[in-house]
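S.K.: starting from these lines, generate the structure:
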Amino acid sequence: MLTVGGLVFLLLCVFGSYIVSGGSLGPLVEALPFEMWTIGGAAVGTCVMANSINDLKHLGGAMVKMLKGAAFRKGDYVDLLSLLFHLTKLASNKGVVAIEAHVEQPAESEIFQKFPKVLKNHHALTMICDYLRMFTMNADDPNQIEDLIMRELKKTLAEELHPSHMMQTMADALPALGIVAAVLGVVKTMSHIDQPPAVLGAMIGGALVGTFLGVLLAYGIAGPFSNRMRGVVEEEAKYLEVIRAVLVSHLHGNAPPVSVETGRKMVPSQHMPTFLELEEATDAIKV
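M.R.: Just a heads-up that it's a prediction; the model follows:
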């Protein structure tokens, strides 16, 4: 909602100051549909040419994510850390073989069932199960596992950031596309050079709307949208970083409370539970 509020405030400031200073909306309203057709259509066309169908679908999902904000709050991190605590505790007490049944069929696991939000998160669930399954296959070198997880997280982050790059590329192109629309308007004006000055003035004003729209869409909308998308993705990436920290700490031989505390330190500050909050949450859940 903050993104929508900022956009409304921006438009009110831009057009409000124009109206209060004596500007008329008539020329803008008259030229806007055609200039938007030119600039917006060209921007969409270049985006379609430069990306795959999967990328375009991903962009739609990123727009929704941008408006909603990061999906994870304190309760989500508490659930994740509690789940990892119980899994690492089971592995420490009874050996890694004891967690094999849980990671092979997580939907049927009594541990995973205690944390339905984690169970519904495809990326997190896959990451937890895949690496715990590797532990059961004697892949227990912490440095090797950490390197593997880091490379996977880097790949995942790059894929999730692609819509932000798409939007930024569009923002970079919009001022030039605005000039294209303006030049076309000037060409149209020159073909009516025999008209009275009032008519020519209106046509030149309409042409300049193209430049105005290109700059406004680039720096007032597409650019901030791109930055917001990137911020949301980077914040959500911390969720998977928590998993990495706990699993690697566990492989280094640390006790479950220490491993979970290592993961807690990776939680974004505004969502980080306190040590006591996390301890109470893990003690309250019996598995």
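S.K.: for the rest of this, base every contact and every neighbour count on C-alpha atoms.
M.R.: OK.
S.K.: pull out the buried positions in the helix or strand hosting residue 132.
M.R.: Per DSSP states H and E, residue 132 falls inside helix 122-136. Using 16 or more other Cα atoms under 10 Å as the test for burial, helix 122-136 gives 124, 125, 127, 128, 129, 131, 132, 133, 135, 136.
S.K.: now the one helix or strand residue 174 maps to, how far from the chain's geometric center?
M.R.: Assigned by DSSP H and E, residue 174 belongs to helix 142-190. Relative to its parent chain, helix 142-190 has a centroid offset of 13 Å by Cα atoms, centre = their mean, to the nearest Å.
S.K.: in three-state terms, label the most centrally placed residue in the chain for me.
M.R.: Nearest to the mean C-alpha position of the chain, counting by Cα atoms, centre = their mean, stands residue 233 at 3.3 Å. Secondary structure, DSSP: H, G, I helix; E, B strand; the rest coil: residue 233 is helix.
S.K.: need the buried residues of helix 122-136 in CSV (columns: distance to residue 89).
M.R.: Shown next, in CSV, are those (distance: Cα to Cα, whole Å):
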residue, distance to residue 89
124, 19
125, 18
127, 18
128, 15
129, 15
131, 16
132, 13
133, 16
135, 14
136, 15
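S.K.: which other helices and strands does the helix holding residue 132 contact?
M.R.: Here helix 122-136 touches helix 100-104, helix 116-120, helix 223-251, going by 3 or more Cα pairs under 8 Å, 6 or more residues apart in numbering; DSSP states H and E.
S.K.: buried stuff in the helix or strand just after the last one?
M.R.: The helix or strand immediately downstream of helix 223-251 is helix 256-264, counting by DSSP H and E. Buried residues in helix 256-264, counted by 16+ other Cα under 10 Å: 256, 257, 259, 260, 261, 262, 263, 264.
S.K.: can you check stretch 194-202 too?
M.R.: Neighbour-count burial for stretch 194-202 flags 200, 202 (criterion: 16+ other Cα under 10 Å).
S.K.: residues in contact with it: which ones?
M.R.: Residues from elsewhere that reach stretch 194-202 (Cα atoms under 8 Å, 6 or more residues apart in numbering): 27, 189, 192, 193.
S.K.: do I have it right that the first one meets residue 206?
M.R.: Put plainly, it is residue 27. Yes. Residue 27 lies in contact with residue 206 (Cα atoms under 8 Å); the separation is 6.3 Å.
S.K.: another sequence for comparison is provided below:
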Amino acid sequence: MSKKDILTPIGITFGFIVIMLAILSSGGTEGAVSFIDVSSILIVIGGLIASMLIAFKMEQLKLIFKLFKATSLQNSKQLPELIALFSRLAERARREGILALENDLDGIDDPFIRKGLLLVVDGVEPEVINDILEAEIMAMEERHAKSRSLFEKAAEYAPSWGMIGTLIGLVLMLNQLSDPSTLGPSMAVALLTTLYGTVLANLVFTPMANKLEGKTEEEAFYKQIIIEGIIGVQSGQNPRILEEKLNAFLSNEDQEKQKEIQTSNIIGESINEA
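M.R.: Now for the predicted structure:
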């Protein structure tokens, strides 16, 4: 089960707090009020929504709330536990045969691992298994890229609508130069729309798109290790050799954790034998 990633809401909140503190430290409360302009908000938010409705299908736009949620979830998959799983599967396959792996399928929640093991049990060639699973990774990356483009396009459109608001404000200001009282509001629209669009792009949409891209890379890396493990189990590799091969994917910190898991397993086996 995925854990909450509090860094995303903390980062966004901290960014807005820093901006507000900078405004308050320079202009006080009255200065902060001058940074709120309904016309500028309508231009940026309304224009952004209009552009998104034109650029994407309704099915894609419905995903945006899931994407917001995804940026606040942390991947709970652990590589040391995955490697330990394949070590056990390899040992059982060598001891009892490939068909014995079918009994372990019910205890495996990951559908990607289950699919790979089912192909192994069905006697599919290693090259074919690799091609099937690699194709699934590519399809996953393509789906994620299409979903992530919602934030990437929003990051492009927001500053553009800010610039449109700036042009509107300048036109209004130039048309009313004879009335000095209108210069301030017109200039506010001209500058604040650019500010709103830039803040949305650089504090919300672009960081979220980058986080989703990082999550996709992590998942693809995780699945690549699964493919290596499945092929190793099918080929009848020695569990220790397979484990050492998969450990090459781990960082130093994860390797230490893997050693702890191995020690725990050895102690558990000793207790069971006793």
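S.K.: care to give me the TM-score?
M.R.: Overlay of the two chains. TM-score (TM-score structural alignment, normalised by the length of structure 2): 0.81; 262 aligned residues with a Cα RMSD of 2.8 Å.
S.K.: ok, back up a step: neighbour-wise, which of residue 27 and residue 206 of structure 1 wins?
M.R.: Neighbours per residue (other Cα atoms under 10 Å) separate residue 27 of structure 1 from residue 206, with residue 206 holding more: 24 against 16.
S.K.: contacting residues for that one?
M.R.: Neighbours of residue 206 of structure 1 in contact, by Cα under 8 Å, 6+ apart: 27, 28, 30, 31, 185.
S.K.: which one in structure 2 is aligned with it?
M.R.: Here residue 206 of structure 1 is matched to residue 189 in structure 2, going by TM-score structural alignment.
S.K.: so how far does the helix or strand hosting that match sit from its counterpart in structure 1?
M.R.: Applying DSSP H and E as the criterion places residue 189 of structure 2 in helix 183-199. In the superposition against structure 1, helix 183-199 of structure 2 averages 1.7 Å from its aligned positions (mean Cα distance after the TM-score superposition for structure 1).
S.K.: off-centre distance for that helix?
M.R.: Mean-position distance between helix 183-199 of structure 2 and its chain equals 32 Å (Cα atoms, centre = their mean).
S.K.: residue 175 of structure 1 and residue 63 of structure 1, how far apart?
M.R.: Distance from residue 175 of structure 1 to residue 63 of structure 1, counting by Cα to Cα, to the nearest Å: 22 Å.
S.K.: give me the more crowded residue out of those two.
M.R.: Using other Cα under 10 Å as the criterion, residue 175 of structure 1 and residue 63 rank with residue 175 on top: 22 against 18.
S.K.: trace the more buried one over to structure 2, please.
M.R.: Structural alignment (TM-score structural alignment) places residue 175 of structure 1 against residue 159 in structure 2.
S.K.: who touches its match in this structure?
M.R.: By Cα under 8 Å, 6+ apart, the neighbours of residue 159 of structure 2 are 194, 196, 197, 198, 200, 201.
S.K.: hmm, the last one is touching residue 154, no?
M.R.: Yes. Using Cα under 8 Å, residue 201 of structure 2 is in contact with residue 154, at 7.2 Å.
S.K.: report the buried residues of stretch 12-25 of structure 2.
M.R.: By neighbour count on 16+ other Cα under 10 Å, the buried set for stretch 12-25 of structure 2 is 15, 20, 23.
S.K.: between the buried residues of helix 256-264 of structure 1, which is nearest residue 250 of structure 1?
M.R.: In terms of Cα to Cα, no member of those lies closer to residue 250 of structure 1 than residue 259, at 5.6 Å.
S.K.: ok, that closest one - contacts?
M.R.: 85, 245, 246, 247, 249, 250 are the contacts of residue 259 of structure 1 under Cα under 8 Å, 6+ apart.
S.K.: just the buried ones from the residues you listed?
M.R.: Buried among the contacts of residue 259 of structure 1 (16+ other Cα under 10 Å): 85, 245, 246, 247, 249, 250.
S.K.: and the fifth one, what's its match in structure 2?
M.R.: Pointing back at residue 249 of structure 1 there. So, by TM-score structural alignment, residue 249 of structure 1 is matched to residue 232.
S.K.: that match and residue 84 of structure 2, how far apart?
M.R.: Residue 232 of structure 2 is 13 Å from residue 84 of structure 2, where distance means Cα to Cα.
S.K.: how about the helices in the stretch 1-150 of structure 2?
M.R.: Along the stretch 1-150 of structure 2, the stretches classed as helices by DSSP state H, counting those that start in this stretch are 7-33, 38-41, 47-55, 58-61, 64-70, 79-96, 111-121, 126-175.
S.K.: so for residue 261 of structure 2, which of these sits nearest?
M.R.: Per Cα to Cα, nearest to residue 261 of structure 2 of the helices of the stretch 1-150 of structure 2: helix 79-96, 7.6 Å.
S.K.: thinking again about what came up before, which of the buried residues of stretch 12-25 of structure 2 lies closest to residue 58 of structure 2?
M.R.: Nearest to residue 58 of structure 2 among those is residue 15, at 30.6 Å by Cα to Cα.
S.K.: the closest one touches residue 203, doesn't it?
M.R.: Yes. Here residue 15 of structure 2 lies in contact with residue 203, judged by Cα under 8 Å, at a distance of 6.8 Å.
S.K.: now do the contacts for residue 84 of structure 2.
M.R.: Residues near residue 84 of structure 2 by Cα under 8 Å, 6+ apart: 243, 258, 261, 262.
S.K.: alignment lookup: the third one to structure 1.
M.R.: Mapped onto structure 1 by TM-score structural alignment, residue 261 of structure 2 lines up with residue 278.
S.K.: now its match: closest residue in space, sequence neighbours ignored.
M.R.: Sequence neighbours aside, residue 78 is the residue nearest to residue 278 of structure 1 in space, at 6.3 Å (criterion: Cα to Cα, 6 or more residues apart in numbering).
S.K.: over to residue 166 of structure 1?
M.R.: Once flanking residues are discounted, residue 166 of structure 1 sits nearest to residue 47: 7.3 Å by Cα to Cα, 6+ apart.
S.K.: for residue 70 of structure 1, same thing?
M.R.: residue 232 (5.1 Å).
S.K.: I'd guessed the one you found sits against residue 66; true?
M.R.: Yes. Residue 232 of structure 1 lies in contact with residue 66 (Cα under 8 Å); the separation is 6.6 Å.
S.K.: how close does the spatially most distant residue from the centre of structure 1 sit to residue 200 of structure 1?
M.R.: No residue in structure 1 sits farther from the centre than residue 194, which is 52.9 Å out by Cα atoms, centre = their mean. As judged by Cα to Cα, residue 194 of structure 1 and residue 200 of structure 1 stand 9 Å apart.
S.K.: with that, I have no additional questions.
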